[in-house]
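Engineer: no sequence for this one, just the structure:
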């Protein structure tokens, strides 16, 4: 049975996560949007990660949406979840669909449904989607292979806008002045040419590993746990870097290693960030 959790619907590909189920869930989302907005110019930002078949699942979903006269802004490559969220807000879209299973093992895929705020849909909304999925399934829903004109699906870039948005918020002069060297473990993820590029273009010396696509993520789950960052820990010491940073499959989780190759808890990093924004930025 298709169930949405806190970060969408996730399941093993070929078992529950199939093209037919993706079509059914997408039709349920289309019905939800058409009922909620009752307008002709509904638009959805479509994104996907580096997993096996993610882009094909995303395109099949886009075709179902276009059949329902919903405009799809389709990412021109895999991208981090937060880059998609920024486009939802910037383009005043009504929501987003992201094909990712985040930190789950390679055999999983997922569909993350977000609202016009760019944030993931809450249970009050996903419960409605689940109910509509059950209704469609009980009626034997089968997608009719007719697609409207291609102008309902438009390719867009996520990277340039997002990096331009966050770059002014970072004190790169202070980072350069510190003289630190950063090891970056991209874990074969959507952060390629995001995390590494923004550091390099702003004069921060980096050393990089796993900066290419591997749908099997090197045989491990693309999760920033201490066990999964064993290579980064060794790499930091070998390259004499001051810090190592890793991201998960869709770029919304992180891991940090210090200059000795010791893993630092994410809770500690978040506590330090909170302390900084309260004391230095005056956030309340």
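Structural biologist: That came through, no problem. Bear in mind the structure is a predicted one, so any value in this text is a computation, not a measurement.
Engineer: use CA for all of it now, contacts and neighbours both
Structural biologist: Noted.
Engineer: how much space separates the closest residue to residue 111 other than its chain neighbours from residue 137?
Structural biologist: The shortest distance from residue 111 to any non-neighbouring residue, by C-alpha to C-alpha, 6 or more residues apart in numbering, is to residue 99 (4.6 Å). Separation of residue 99 from residue 137 (C-alpha to C-alpha, to the nearest Å) stands at 21 Å.
Engineer: comparison target, given below:
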């Protein structure tokens, strides 16, 4: 069918939801808007799907949700044991239509006789991951678009281990979703029938209690140390999302009481009305927290994204202003604290897991403590998959992180977890404060010991059908004509994760990369530097990652800026050609 045919199918469907009918009527004014909404089905990828809200097959609405759930139900019946008995855990964030989509999920699952465990109020992504494991569910669904703009929502699927599906499982699920022919006519059970038949269960506080007890056990403090008064002064913002209650409870149960919540951002708000972007990676998201930090004399500011899987931290610098730590910097501080307070036995069996675009300083710190590092592809699902493998290998998971503000220290959750990360970050800040140091000063000590590893990331947003084609053009061009040098530094090694080839640029020899396929290119340069390019799996962006290392901050900063400028120029040259 052409997009025009699909559009007519929707327009002529008499039972179409009323508000979607009104939006379709408004779209008649713009053929371009209609085409963008109908030219393809919303992509269901390895992590689920994410898109703008509205009518159309390329939008998030109850019909595209039903299609995704129909595919999930068929997948579970074919590929898992007793999904009807185990059920599916479902959670949702503060976005428009999130709770409605959660209920729609239960309605379609119920038609297949699969019960749903739905949180009675909005809850973070890590809560969903934990609930799947705690309840012994066959799968989990999280309704969220993470830190995307307000007009977005998403649908993420978790396997029975509580992690996002690895590629082999995801491919089977995607096949089932794509096999659903008509999203408008998928059968479902009304909510009252679900309740009558025992197919809808509301999750109360019991899951939170069990989760928080495990978060508390992550503390490196003794019982007496937890009971001691704390010196740390904290400002916390949930950025209008889901983390408010759990972060406060997590911090208070290990003795923190000087916690000042940014009240203007404490209440869930689907418009995220006080920020340009509800993303703690963006420094503007900390504006209000910084203002209140100065008022209260806070040592640290902590902020979580809407579904509370990412954590950002800002620290007061020597000038009295607040500096937002990068995801790599916070990860290194957490890693060093955890390994320094781990037993020798745990370190021998212990593993750090990080992604291929996360700082190489992680491996340097881990090696310092005798801990092995394992690299995975970008995406916490790969970290979760490795943790699962450790159950049979005898290896011990100590810490996992990625540069995009995702951290995990306890394996009772199998996705990044801003709640446990917030607790650990404040504990290590208290530790360093008692030593008379800020986190910035602690980080400087680590740089002096291991080298000045600096990283950065640039991204280019290219929306719509044309944007996707231009992103593909960038990656194809660089594959056909790889970089030989960048900013005067020769390329020594090229890794193509799509062809799974690692090429020595000097000798021309090749070896196979033992990881799943992904559309990523990584170039290793002289002077212990690297550059990687990767289209985002969840946003219309191509991202470029940079890493450098030297024994001088000034030298590392100079080299990093040269790499960024050179790659940015080359990418724009490709687009203009």
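Structural biologist: Alright, I've got the coordinates. As the structure is a computational prediction, the values presented were derived from the model and not from experiment.
Engineer: in the second structure, where's the longest helix?
Structural biologist: If you go by DSSP state H, the second structure has its longest helix at helix 553-576.
Engineer: next one: that helix to chain centre, how far?
Structural biologist: Helix 553-576 of the second structure sits 26 Å away from the centroid of its parent chain (C-alpha atoms, centre = their mean, to the nearest Å).
Engineer: with stretch 147-156 of the first structure instead?
Structural biologist: 22 Å.
Engineer: first-to-last residue distance for that stretch?
Structural biologist: End to end - C-alpha to C-alpha - stretch 147-156 of the first structure spans 20 Å.
Engineer: now it: buried residues?
Structural biologist: For stretch 147-156 of the first structure, a neighbour-count test (16 or more other C-alpha atoms under 10 Å) marks 152, 153 as buried.
Engineer: and for it, what's in contact with it?
Structural biologist: With C-alpha atoms under 8 Å, 6 or more residues apart in numbering as the test, stretch 147-156 of the first structure has contacts from 62-64, 66-67, 69-76.
Engineer: residue in the first structure matching residue 152 of the second structure?
Structural biologist: Alignment note: residue 152 of the second structure maps to residue 108 in the first structure; criterion TM-score structural alignment.
Engineer: tally of neighbours for that match?
Structural biologist: Neighbours of residue 108 of the first structure under the rule other C-alpha atoms under 10 Å: 21.
Engineer: which residues does it contact?
Structural biologist: Contact analysis of residue 108 of the first structure by C-alpha under 8 Å, 6+ apart lists 10, 11, 12, 13, 17, 101.
Engineer: and if we set it to 6 Å?
Structural biologist: Neighbour list for residue 108 of the first structure: 11, 12, 13 [criterion: C-alpha atoms under 6 Å, 6 or more residues apart in numbering].
Engineer: residue 129 of the first structure: how many residues sit nearby?
Structural biologist: For residue 129 of the first structure, using other C-alpha under 10 Å, the count is 24.
Engineer: so what's it up against?
Structural biologist: Taking C-alpha under 6 Å, 6+ apart, we find residue 129 of the first structure in contact with residue 28.
Engineer: that one should be in a helix, yeah?
Structural biologist: Yes: Residue 129 of the first structure sits within a helix when classified using DSSP: H, G, I helix; E, B strand; the rest coil.
Engineer: now for the closest residue to the match of residue 152 of the second structure other than its chain neighbours, how many residues are close by?
Structural biologist: Using C-alpha to C-alpha, 6+ apart and skipping the chain neighbours, the partner closest in space to residue 108 of the first structure is residue 12 (4.3 Å). As a burial measure, residue 12 of the first structure scores 16 neighbours (other C-alpha under 10 Å).
Engineer: aligned counterpart of residue 12 of the first structure in the second structure, please.
Structural biologist: Residue pairing (TM-score structural alignment): residue 12 of the first structure is matched to residue 52 of the second structure.
Engineer: what helix or strand is that match located in?
Structural biologist: Using DSSP states H and E, residue 52 of the second structure sits in strand 49-52.
Engineer: all the strands of the stretch 101-250 of the first structure, in order from the start?
Structural biologist: Taking DSSP state E, counting those that start in this stretch as the test, the strands found in the stretch 101-250 of the first structure are 108-114, 153-156, 182-185, 206-209, 243-247.
Engineer: just say which of the ones you listed is most tucked in.
Structural biologist: strand 182-185 (a mean of 27; mean count of other C-alpha atoms under 10 Å).
Engineer: next, the mean deviation of that one compared to the second structure.
Structural biologist: Taken against the second structure, strand 182-185 of the first structure registers an average deviation of 0.6 Å after superposition, with mean C-alpha distance after the TM-score superposition for the first structure.
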